Structures are given as C-alpha cells and as structure tokens.
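*Asks:* Here's a sequence, model it:
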Amino acid sequence: MADFANGWLYEAGIGESRALLIENDEPAQIRIERSDGRARAGAVVDAKFTRQWVAGRSGIVTLPDGQEALLQPLPKGLAEGSMVRVVIVRAAMTERGGQAKRAKAQPADADSGLCEGPDLLAEIHASGLPVKQVHAHEADYFGQHGWHEAVEQAESGRIDFEGGSLLVSLTPAMALFDVDGPLASFELAKRAAKEVALALVRFDISGNIGVDFPTLQAKAERAAVTAIFDDHMTANCERTAINGFGFMQIVGRKVRPSVPEILQANRSVNAALKLLRQAERDRGTGAMRLEVHPAVANKLQPSMLEELARRTGRPVSVEPRGDIPIDGGLIG
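*Replies:* The predicted structure is shown next:
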C-alpha cells in the first residue's frame, strides 16, 4: 500500500473492529472496539433511576441493555424507579483481573434525541483523515504497518526504545509509566519523554497518568524534558511539571478504555479474537477445525463461529485441548 502512507486503515473483524493510523508510513495510533454490547460514549438513552449513590449528588441508573451506569449530577426531584434521559460520557470498562467499572452518564439536554453514539468507524471518519477499509481476502496491511508489534506492546505493557524502556502499569487510579535504562539520567529522561508522548497517543491512553522519570536535580533539565514531551504530545491533556523526585502527572478526558486496558483485561478473549482473525484469513478449503485451550473455547461464542463460517464459506468446529497454551490455537 505504497499509495497509503498517511491515514486510517479500518478492519471490521469478527468480535471486534480495528483501526490503525499511519503517518509517514509508520504506525501512529491503534484503536480497538469490542463487540460487547456496551453503550458507547456519546450515546443518549432512556435509563431507569435505580438508587442514590451519594445522596442528592449521584445515583445508579439501569440502561436499556440491563447494565448500570453512574449518573452525576443527579437531577433534582428524581424519584427512584422513574425514567431519565442520559448521555454516556465514559463507556464501561473491565479492569485487569475482570473487575468491572460502570459507565458514567450525565443528564441529557431536554431536546436530545435517542442515539447509539459514534462507533469506531464513525470516529475515525470524523478525524477528517483518509480512511481505507481492508478485508480478509486482501494482503495483511495491518501486519505490514506494525499492528502486531503495537498490540504486543499494549498487551505486555513494555515499550522498548533506543537506550531504555517504558513499563506501563494499569491501576484503578491511573496508568503509570516507569522509565528504565542504562543511560545517564538526563539523556534517558529526554528520550523517554518523547516515547511517553507517542505511546499515550498510539494506545489512546487518557484519564489520570503518572510518569516516573529518573531523578533530575537541575530545574533546567526537568524543564527541557517537559518541553520534549510537549513537542511530541498531540492529544489534548494537561500536565504538571516534573518534581524533584522525577514524577510528572498528566490528565486527559477519558471517554473509553485505552488499548492496553482492553488487551490486558482478559487474555482468553484476546486469544479467541486473534484466532478468529487468523482463521478468517486462512486459505484452506473444506471443514475448518479450531483446536484451542478450553478457556479460549469458552470465549468462542456461537455467533462468532457462525460469522466465521459465513465469511469463509466453510463449516467450523471447535476442539478444546488442554495441551494447547492459551495463545497457541491451531487451525486445521
């Protein structure tokens, strides 16, 4: 795709949609949207007020799909059991280990109509950049432009760069970046500042973020490092200065889970969706058998297998095997 060095690639996969932003023929951002039925940010729905959370300030509402959301602020006079029109301002999330975090909602404007909120394809179209949709029968353009390497970084939380590395740790409170490497502190911090900025954009990381740089005693050095971060940070956010212990905090508006939060939430789900992508691209004929770890087999929903059969024109079966690692599914 030499003629597509800048813009979005989009792939409507089975169970998830994927997007890859290419800038100057290099991967600049990846996005993943799972087909989990959760309300998207920007959706306007009629919800049932279930109970108060903080008296007079916030409450829990039940969305049409049965999921709960935190409503704040709480409209005056809203009685439990009544209906209220809300807008989803942050989608629900699943933290590492399976802990669910409710969506956040606000009262919708009086004239707001019901809507589902923009999906991934609509969001990347709204960027104004070119969008090219790719398909399984074509070459793996995602793979050719660094998709698999970026996904591995997001799953592992480790980002290597020349002279050092970043370790991204997800906590309920914030995403933490730890900077490590053999270089002198100032040189390592300068290189890391650029890589942190690029990583925040590449993996759609927002909300509360902390960066633990090497300790820099000189104020001028700390200022130089933050200037490098600012030069490469293209997302809308605010940051503090780097303090004397090397810590900088960044805050950006969070409307959905980041790519690392999606990919670190459930390893079996990741393996199932990866295998479905590989199976859809398989050029074999006749019946298809997916040999997988039992935990992965449990994530291969019947609707996914039916869609795989429809797309490939091949009957599909699943064989759970305890001797196969989670990430080692086979296509036969």
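
*Asks:* going forward, measure contacts and count neighbours with C-alpha atoms only.
*Replies:* Fine.

*Asks:* the helices in the chain, which residues?
*Replies:* 120-126, 141-144, 147-156, 185-202, 219-232, 259-263, 267-281, 294-297, 302-312 (DSSP state H).

*Asks:* S185: neighbour count?
*Replies:* For S185, the count of nearby residues is 16 (other Cα atoms under 10 Å).

*Asks:* ok, now how distant is it from R18?
*Replies:* 37 Å (Cα to Cα, to the nearest Å).

*Asks:* if you compare the helices of the chain, which one is most tucked away?
*Replies:* For the helices of the chain, average neighbour numbers computed from mean count of other Cα atoms under 10 Å are highest in helix 259-263, which has a mean of 23.

*Asks:* one more, for comparison:
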Amino acid sequence: MPAWYQGAAWLWLLWPLSLLFGLVSGLRRRLFRHGLKRVYRAPVPVIVVGNLTVGGNGKTPLVIWLVEWLRSQGYTPGVISRGYGGKSAQYPLTLSDSTTAAQAGDEPVLIFKRTGCPVVVGPRRAEAAARLASLGADIIISDDGLQHYALARDIELVVVDGKRRFGNGHLLPMGPLREGTWRLESVDAVINNGGPCEPGEHLMTLAPGTLRPVSGEGNAPEPGTSVHALAGIGHPPRFFTTLSEQGFILDRQLALGDHQAVTPAQLAGLADAPLLITEKDAVKWPGGHEHCWYLPVDARLPTEFEHLLLNRLKELNHGD
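*Replies:* Modelled structure (predicted):
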C-alpha cells in the first residue's frame, strides 16, 4: 500500500510541491469557471464518474452499472475515456471488437466487451464526446474526468474507496488527492465502494459472478480448491478478500500496480495450481498459463441512488 495510506512522516518533505500543485490546479479551475479557458458542451447530457484520489476506486463497475441502468430507462448511452495505458495511432479512437488494451487501455476495452455500448477514447474528452454523440448516443458517461473541466457536465458522481478513503488527506504528491475533499460538497452523489459509509454516501457493493476461462479447458475450480491469485487493479487486497470469502484457498497472491501488464516471468512460479485473475487483467492477458480463470463482478446500488438519478435526469429533460 502506498505511503499515503500509511501515515509516513517523510511525506512532509513534499509539502511545498503539494502547495504548488494546489495553487496551479486552483488557478486552472478558475480559468474555466470564468470563461478564460474554453469549455465544450456536448449536444447530449454528460455524466462524469470520477474520484478525488489517484488510482482505482471502483469506477469501472459503476460505469457498467450506469450503462445497463440507463438502457433500462430508455436511453442509448455511450462511454468516453482517456484510455489510460493505451496508445493509438490516432484519436479519438472508437472501439471495435478488434481493439486491444494496448491501443485503448484495459478499462475501456473491459467496458466495451461487457456492455457492447459505443466507447470512444482520447486525451481530449471534448473530441471523444463529439464523436460519441455523432454515433447516436443520447447520453454520455465520462469514465474518470472529474478534473477535466474542458468538458461541461450535467451530473457528477464521485467514487470513494470505503477502506482507504482519502489516505492522509493531502494533495499530490504529498498525498493521493487530485482535489481537496471540499469538492465533495458540489457533486451530485458520493458512491462508497465497499463501506463503511459516511453520512450522505451511497453504498456500492460488488457481487462476484461465475468464473470464466481465460485459457485452458475443463471445469472451473470449486471453492475449497487451492489456487493462485493475481490482480493488477487499484486495490488488489479487495480481490483477494473476495476470493477468500468465496472459499478459495489462496496459495500465492500477486499484487500488481493498477493497469500494470503481466510478464511471463511473473507467471513462471504460478503454473502448479489454477490461477484466478480479475476481469480487468483478463482483457490484456498475455497468455502463458494453462489454467487461468477470471472473476467478473457486478455493482449493486441502493434504490435511493436510482431515485436520485431519475430526479436529476428529469430536471435535465425539463430544462430542454
């Protein structure tokens, strides 16, 4: 776990840099707010799913849940993303069945494969949003981008890791915060991934699905089996705990950095038992293990959060 979450005293050496970061980011916000930097407004509503801290907090399961929920309400949603970890020859990049994680990043590919909705990635989210609207999306979900003020948004949702929360509460690089916690006061909803919740937060739980094969054939390992586990996500211990709660005996646990690619050398010592990985790792899996399975998860959110979204969408439609 990074020093931000361990109370490391040496981080105070970085306080001057955090002060500078706060001044620069604050100036940037004001330039957008007062119209001195251009803000693009898409022709359709935009929902931003973001966080205050660097690293993964559970945004991707929420984005997938939103796609499916919006469809159930009669919308035709699409997703835009920065495409972190991917490198394309040109942007904006519209994902297709042949798009790889190396081109678009692991999270956009995961979202596209799970939902089948249009997904466009690019460093300039305004361009990605314009492309997505031209493809027929009548509402846009921005995966990350809370601090990307060049794109106007109609609804802001912030995801908070219920266990790690905001670490030491300081801005980068002294702490994990991109913006101060004051920012929570201006968003439409705070979604707490895993709890415990603070007052006003909406609890999101992740329900594990059925193991699916990445490589190899045969039946998936059953609870009680000794397995190896690998996770390259924002908080790998959450995945390992899920497997343990399902009854698997974790012989070895390999925790990688968020978006980090798996190398053959890392797999060399994991061939003597079934290997369980996250769905995010599966979309960029290099091969090299004969019995590998991934565990999909589905977000579960309370009805009061659905009611909040319905009311906000009604307000937007009324405004049109």
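
*Asks:* State the TM-score obtained for the two superposed chains.
*Replies:* The TM-score (TM-score structural alignment, normalised by the length of structure 2) is 0.25; 128 aligned residues with a Cα RMSD of 6.2 Å.

*Asks:* one step back: just put the helices of structure 1 in TSV and tack on distance to P27 of structure 1.
*Replies:* Output for these, formatted as TSV (distance: least, Cα to Cα, whole Å):
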stretch	distance to P27 of structure 1
helix 120-126	15
helix 141-144	9
helix 147-156	7
helix 185-202	8
helix 219-232	15
helix 259-263	14
helix 267-281	19
helix 294-297	29
helix 302-312	28
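
*Asks:* Nearest approach to A103 of structure 1 belongs to which of the ones you listed?
*Replies:* With Cα to Cα as the measure, helix 259-263 is the member of those nearest A103 of structure 1 (14.6 Å).

*Asks:* in structure 2, which spans are strands?
*Replies:* Using DSSP state E, the strands of structure 2 run over residues 46-50, 77-81, 93-94, 119-121, 139-143, 155-161, 189-193, 202-208, 212-215, 226-231, 249-255, 275-278, 292-295, 297-300.

*Asks:* Can you say which of those is nearest to R30 of structure 2?
*Replies:* That would be strand 155-161 among those, by Cα to Cα, at 18.2 Å.

*Asks:* so what's D160 of structure 1 up against?
*Replies:* By Cα atoms under 8 Å, 6 or more residues apart in numbering, the residues touching D160 of structure 1 are L166.

*Asks:* I'd like the distance from D230 of structure 1 to A224 of structure 1, if you could.
*Replies:* 10 Å.

*Asks:* now the helices for structure 2?
*Replies:* 15-33, 59-72, 101-104, 106-115, 125-134, 236-245, 264-267, 279-282, 303-319.

*Asks:* so which of those is the most packed in?
*Replies:* Ranked by mean neighbour count, these are led by helix 279-282 with a mean of 24 (mean count of other Cα under 10 Å).

*Asks:* Which strands or helices does it pack on?
*Replies:* helix 106-115, strand 292-295 (3 or more Cα pairs under 8 Å, 6 or more residues apart in numbering; DSSP states H and E).

*Asks:* For these, please prepare TSV with the additional fields distance to E315 of structure 2.
*Replies:* Shown next, in TSV, are those (distance: least, Cα to Cα, whole Å):
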stretch	distance to E315 of structure 2
helix 106-115	27
strand 292-295	38
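
*Asks:* Of these, give the one that comes closest to V121 of structure 2.
*Replies:* Using Cα to Cα, these put helix 106-115 closest to V121 of structure 2, at 7.5 Å.
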